[in-house]
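Colleague: Need the 3D shape of this:
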Amino acid sequence: MAQSATPDIAAARLQSQDIDRNFEDVKPVLDRKKAIVESSRCYFCYDAPCTEACPTSIDIPNFIRMISTDNVRGAAEKIFEQNILGGMCARVCPTEILCEDACVRNTSEDKPVNIGALQRYATDRLIEQGIHPFQRQAPSGQKVAVIGGGPAGLSCAHRLAMLGHDVTIFEARDKLGGLNEYGIAAYKTVEDFAQREIRWLMQIGGIAVNTGKALGRDLALEQLRHDYEAVFVGLGLAGVNALGLDGEEVANVQDAVDYIAKLRQAADKSKLPVGRKVLVIGGGNTAIDIAIQSKRLGAEDVTLVYRRGPDQMTATWHEQEFAQVNGVKIKHWAKPVRLISHQGAAREVEFEYTQLDDQGRLIGTGETFSLLCDVVFKAIGQKLVKDPVNGQAHESLDLANGKIVVNEDMQTSLPNVWAGGDCVASGTDLTVQGVEDGKIAAIAIDRYLRRKNSK
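Modeller: Have a look, this model is predicted:
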C-alpha cells in the first residue's frame, strides 16, 4: 500500500490496560529473602572497586553487609549519607558500567552482585517508612539560592540545609525533580516515585521552594548574587540540538525530551498521540527511552538511527539490548541529510551511510537510503541556553564548549557562584553525577560561608 501524504499519528493504538501493563516497573523488586540471598554473594572487598566506580563513593560493601544481617535501616542510611537521591539512582543508574562492572564477581564464569537492586531494596524501605535520619546543624543565619530543582540542585540544597544554612530553590517548572521527574522513561520510575523521594528529602527542613521561576525570565543571576550569600546553578541543559536540515520545523519532527516530559506527566497515557512509523535520530539514553516508549504506546515500527557504531553510542550496551528486545530496530553508521515532506509534514528521511576515514574522522560515503515515517524524534543531545545564564549582568560566568566552567569545588568564575549537573562538564551526564556535583558544591559553599562569617 502506498504511503499516505498525511502522517498516521493517533492516540489509543492500544487498550488502556495494555498500556498500563507496558509501563509497569521494568525491574523486579527484591523481597527480604531474595535481598539477603543476593547480599550474601558479596565478598565485602576491603579495597572495594565497586565503591571506587561509584561517582558518589557509596560504601557499597558496608551497606550490603548490613542487608545480609537484616539491618536495612543502617544500609539505607549508609547509602543516603553519600547519595541523598539513592532511591532514584538505584532505578536509573547504569550500574552495568559503574559499580557492577567493577564487581570482582563480574567474570565470564560468574555475574556481578546486583548492587542496584540491593540499593533500591534498602532505600525504598526507609522512604516508605517516612524515616528521615538526618538532622540540621544549628542555624548559621546564611542564605543560599539554588537555581534548578533537579538532582544537582536537590543534592546541594539538602546538604546545605543539613549544615544549618537556609536554602531557597528556584525552579522553572511546576514540580521539582528535573530529569528525575520529566526526563526519565516512565517504566523506570513508577508510582510517582520522584515526588515521593523529594517529599522525603524535604523533611530535613530549612528549604523553601519557589516553582515557576525561571532564570532570565523571572530571575537575574546578578540580583540573586546580591540577595543571597551564595548561589548554586543547577540548570541542566534546556536547549535541544537541531538536526540542521531544511524543514525540520514541521509539527511531526519533535524533540524527544519534550515528548518524554509530556508522557511522564500524562494522567492517561492512552490519550497520547503516537505515530505508526517512528524514526528516532540519536544514540544516547534519551534516544533509547523515546524509542522504547513509542513502541510501548503502540507504534508498529520504530527505528533508531545513529551516525556511528554501537560502541560509540552513549547509551549503554544494556540499554541498546533492552531496546532491541522491545522491538526497536537500531541502524548504525548513517546520518540524516534530507527531510522529504508532503503537505507540510515530513514523510521520509534520507540518510547517508557514514564511515571513519584514515584519521578517524566521520565522513559520508555518498551512498544514501530513505526511511518512511509518521513522526521523527530528535534526540541528538541538549545544550545550555546561554542568555538566561548571564543575561545583561555586569559580570558573566565563563563558558567553554557550551557548558559552565567550574573548578574542583564546582566554583564558577564568579566568587560566590557554584554550579553542577548537566550544565557543567564535571563527568558523565547522569543523575548520580549531578548528585555528586551538588554535594561537592554544598561542602565548598559551607566552607566559604563559614570562612567569610569568621572574618
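Colleague: alpha carbons only for contacts and neighbour counts from here, please
Modeller: OK.
Colleague: hey, where'd the strands end up in the stretch 251-400 of the chain?
Modeller: Counting by DSSP state E, counting those that start in this stretch, the segments of the stretch 251-400 of the chain that form strands are 253-255, 274-275, 277-281, 301-305, 329-331, 334-342, 345-356, 362-372, 375-378, 382-383, 399-400.
Colleague: Same list (the ones you listed) but as a markdown table, adding mean neighbour count and distance to residue 126.
Modeller: What follows is these, written out as a markdown table (neighbours: other C-alpha atoms under 10 Å; distance: least, C-alpha to C-alpha, whole Å):
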| stretch | mean neighbour count | distance to residue 126 |
| --- | --- | --- |
| strand 253-255 | 19 | 37 |
| strand 274-275 | 24 | 38 |
| strand 277-281 | 26 | 39 |
| strand 301-305 | 23 | 39 |
| strand 329-331 | 17 | 40 |
| strand 334-342 | 19 | 47 |
| strand 345-356 | 20 | 49 |
| strand 362-372 | 14 | 49 |
| strand 375-378 | 24 | 38 |
| strand 382-383 | 16 | 34 |
| strand 399-400 | 14 | 40 |
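Colleague: Turn these into TSV, columns for distance to residue 104.
Modeller: Listed next are those as TSV, based on distance: least, C-alpha to C-alpha, whole Å:
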stretch	distance to residue 104
strand 253-255	40
strand 274-275	44
strand 277-281	36
strand 301-305	34
strand 329-331	32
strand 334-342	37
strand 345-356	35
strand 362-372	36
strand 375-378	39
strand 382-383	35
strand 399-400	38
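Colleague: Second chain to compare with the first, below:
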Amino acid sequence: MNSPFTPGVVSQRLSTEDLSKNFGDLHAPLAPHEAAVAADRCYFCHDAPCITACPTDIDIPLFIRQISTGTPEAAAKTIFQQNILGGMCARVCPTEDLCEQACVRELAEGKPVEIGRLQRYATDTVMHSGVHPFTRAAPTGKRVAVAGAGPAGLACAHRLAMLGHDVTLYDARPKPGGLNEFGIAAYKSTDDFAAREVDWLMSIGGITLETDKALGTDMTLDALAADFDAVFVGVGLGGVNALGIDGDARDGVSDAVSFIEDLRQTDDLAKLPVGRNVVVIGGGMTAVDAAVQSKLLGAEQVTIAYRRGRDAMSASRYEQDLAASNGVKLLFNVQPVAVHGNGAATDVELEYTQVTDGKLAGTGETIRIPADQVFRAIGQTLTTDCGLDLTGGKIAVTGAGRTSRAGVWAGGDCASGGDDLTVTAVAEGRDAAMDIHATLTGAA
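Modeller: Below you'll find the predicted structure:
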C-alpha cells in the first residue's frame, strides 16, 4: 500500500516468507555439543583480560569452565550475579569491542572464544527452566522508587528487591524494557525475548510495576522523594535531535528511533512501509539498525551518511561490516544540507566535509542522492532534568550514581559518564542499588 504523501514508501515489498527469513535470529543459539567445543577453547586465564573488558565484571573464565564441566546453570548464576540482564547483553553487547577483543585467543589467533554466544547458552538454559536463581532477603521495610524500566532501572530494581527492599518501578511507556523492548534491531532480539526477560527478572518478587507514568509529566521528583526512602532515575534519552536543515519537516523524513520502535512493536512486518531509496543520517548503532532493517524490509538502495570518517563512527566495525554485508552503502565525510522534494522527500543534498585544525567544516562541494525516506539518527536528548544538576546535557552523577540531590540516584543513558551501552546501563543500575542499600541500612 502506498502512502498518499510519499509514493515511494510502501508496505509489503517482500513476501511474508522472505521477511520471516530476513528477521530471523542473527546468531543461532549454540547446541550443547557446540557450547562444549566453544568452551574448550578458553585458556581460563589468571587475571583474565576479558573480565577487565566487561563493564559488569562478569567472571568470564569461571562461567566458561562451568559450561565445560556440564553445569550451565551454575554458569548462568555466575553471570546473573553481576548482570541480571545477561541474556539480553549476550545478544546485543558489542563483545567484539569488549571481552572478545581482549581475549587472548583473539590476540594470538585472530579468533576469540565466543564469549557472547556462550553467555547466551548459559542464561537461556536457566531462563527456559523458569527458575529464578536468587531469592529475596528478609524485608527491610524500606521503599524505593525507580523511574524508568529500561536496563538501568531494571537492574537497580532487581538488586534492591533481592536485598529486601520494596520497589515501585515506573515507566512512561505501556510496557517495560526501555531500549531493550523498543530500540534494538528485531533480528538481535527475537521471539519477544525482551518482554520475557522482564517477566523472569521480576519473578524475584518485591517489585511493583506501574506503566504509562512519565517522570516530569505524570509525577514529579519532589513527590517521589517525599513518598519513598530513595529514588533512582533511569529515564534514558527520549528526545531526538533535529537535522536543522531545509526540508527536515518534509513527508518521508522521520527519526530512526521511532522507525525501530514501530518495527519492534508491529505484529506484521509486511504492514510496515519502507522507502525504495532510504538515507540514514548518523554514525551510531541506531543508524546501523535502521539502515539494515530498511534493507531487510525490501528497500532497494540504503545509504548511511556520516559527517566524519569511518574510524570516528560510534557503531563498531563489526556493525559497519554487518551493514555492508546486507547491501547498505556507507558514505563518509558528508553532512546533510537539505532534503529536497515537492512536499515529500525525493532526494538529499549532502556536503563533503574535512577536518581542519581539529574542527569539522564543509568543503562547499555537494552531491545529491535519491531519497524517498530519510531517517535522523544523530543522537538523543534528555526530556526532563527534574531540577537536578546537569553536565553535558545529562544528569550529573558522582560515585555510584549520586546526583546533586540527596536521596536521589541516576544511571543509564540519562546520566553522565556512560557510553550508551545496555551492559554499561546494567552496571550503573546495579552499582547504584548497592549504594542505595548501603545508605538505607546505615552501612554507607
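Colleague: TM-score for the pair, please.
Modeller: Structural agreement between the two chains, given as a TM-score (TM-score structural alignment, normalised by the length of structure 2), stands at 0.98; 441 aligned residues with a C-alpha RMSD of 1.3 Å.
Colleague: distance between the ends of stretch 137-153 of structure 2?
Modeller: When the termini of stretch 137-153 of structure 2 are compared using C-alpha to C-alpha, to the nearest Å, they are 20 Å apart.
Colleague: try stretch 397-415 of structure 2
Modeller: The stretch stretch 397-415 of structure 2 measures 7 Å between its terminal residues, going by C-alpha to C-alpha.
Colleague: ditto for stretch 295-308 of structure 1
Modeller: End-to-end distance for stretch 295-308 of structure 1: 23 Å, by C-alpha to C-alpha.
Colleague: Residue 17 of structure 2 sits in which helix or strand?
Modeller: Taking DSSP states H and E as the criterion, the element that holds residue 17 of structure 2 is helix 16-22.
Colleague: got the contact list for that helix?
Modeller: The contact list for helix 16-22 of structure 2 (C-alpha atoms under 8 Å, 6 or more residues apart in numbering) reads 187, 269, 270, 296, 297.
Colleague: give me that answer again for 6 Å
Modeller: Applying C-alpha atoms under 6 Å, 6 or more residues apart in numbering, the set of residues contacting helix 16-22 of structure 2 from outside is residue 296.
Colleague: what packs against the very next helix or strand once past it?
Modeller: Downstream of helix 16-22 of structure 2, the next assigned helix or strand under DSSP H and E is helix 32-39. Under the contact criterion of 3 or more C-alpha pairs under 6 Å, 6 or more residues apart in numbering; DSSP states H and E, the helices and strands touching helix 32-39 of structure 2 comprise helix 60-68.
Colleague: one more time with 10 Å, if that's ok
Modeller: Using 3 or more C-alpha pairs under 10 Å, 6 or more residues apart in numbering; DSSP states H and E as the contact test, the elements touching helix 32-39 of structure 2 are helix 60-68, helix 115-129.
Colleague: Just put those helices in TSV and tack on mean neighbour count and distance to residue 212 of structure 2.
Modeller: Listed next are the helices and strands packed on helix 32-39 of structure 2 as TSV, based on neighbours: other C-alpha under 10 Å; distance: least, C-alpha to C-alpha, whole Å:
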stretch	mean neighbour count	distance to residue 212 of structure 2
helix 60-68	23	38
helix 115-129	20	27
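Colleague: Tell me which residues of the helix holding residue 17 of structure 2 come out buried.
Modeller: By neighbour count, with 16 or more other C-alpha atoms under 10 Å as the criterion, the buried positions of helix 16-22 of structure 2 are 19, 20, 22.
Colleague: tell me the average deviation of that helix from structure 1 after fitting.
Modeller: On superposition with structure 1, the mean distance recorded for helix 16-22 of structure 2 (mean C-alpha distance after the TM-score superposition for structure 1) is 0.8 Å.
Colleague: what about residue 34 of structure 1, neighbour count?
Modeller: For residue 34 of structure 1, the count of nearby residues is 13 (other C-alpha atoms under 10 Å).
Colleague: can you pull the contacts of it?
Modeller: Taking C-alpha atoms under 10 Å, 6 or more residues apart in numbering as the definition of contact, the neighbours of residue 34 of structure 1 are 40, 118, 121.
Colleague: got TSV for those, with distance to residue 342 of structure 1 too?
Modeller: Compiled in TSV, the contacts of residue 34 of structure 1 are given as follows (distance: C-alpha to C-alpha, whole Å):
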residue	distance to residue 342 of structure 1
40	61
118	52
121	52
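Colleague: Out of the strands of the stretch 251-400 of structure 1, the one nearest residue 415 of structure 1 is which?
Modeller: The minimum distance between residue 415 of structure 1 and the strands of the stretch 251-400 of structure 1 falls on strand 399-400, with 15.1 Å, by C-alpha to C-alpha.
Colleague: Could you tell me where the following helix or strand past the closest one falls in structure 2?
Modeller: Per DSSP H and E, the first helix or strand lying C-terminal to strand 399-400 of structure 1 is strand 403-404. Equivalent residues of strand 403-404 of structure 1 are located at 394-395 in structure 2, counting by TM-score structural alignment.
Colleague: average offset between that stretch and structure 1?
Modeller: Once the two are superposed, stretch 394-395 of structure 2 sits an average of 0.2 Å from its aligned residues in structure 1 (mean C-alpha distance after the TM-score superposition for structure 1).
Colleague: For that stretch, report the contacting residues that lie outside it.
Modeller: Contact with stretch 394-395 of structure 2 is made by 233, 236-237, 381-389, 401-404, 409-418, as judged by C-alpha under 10 Å, 6+ apart.
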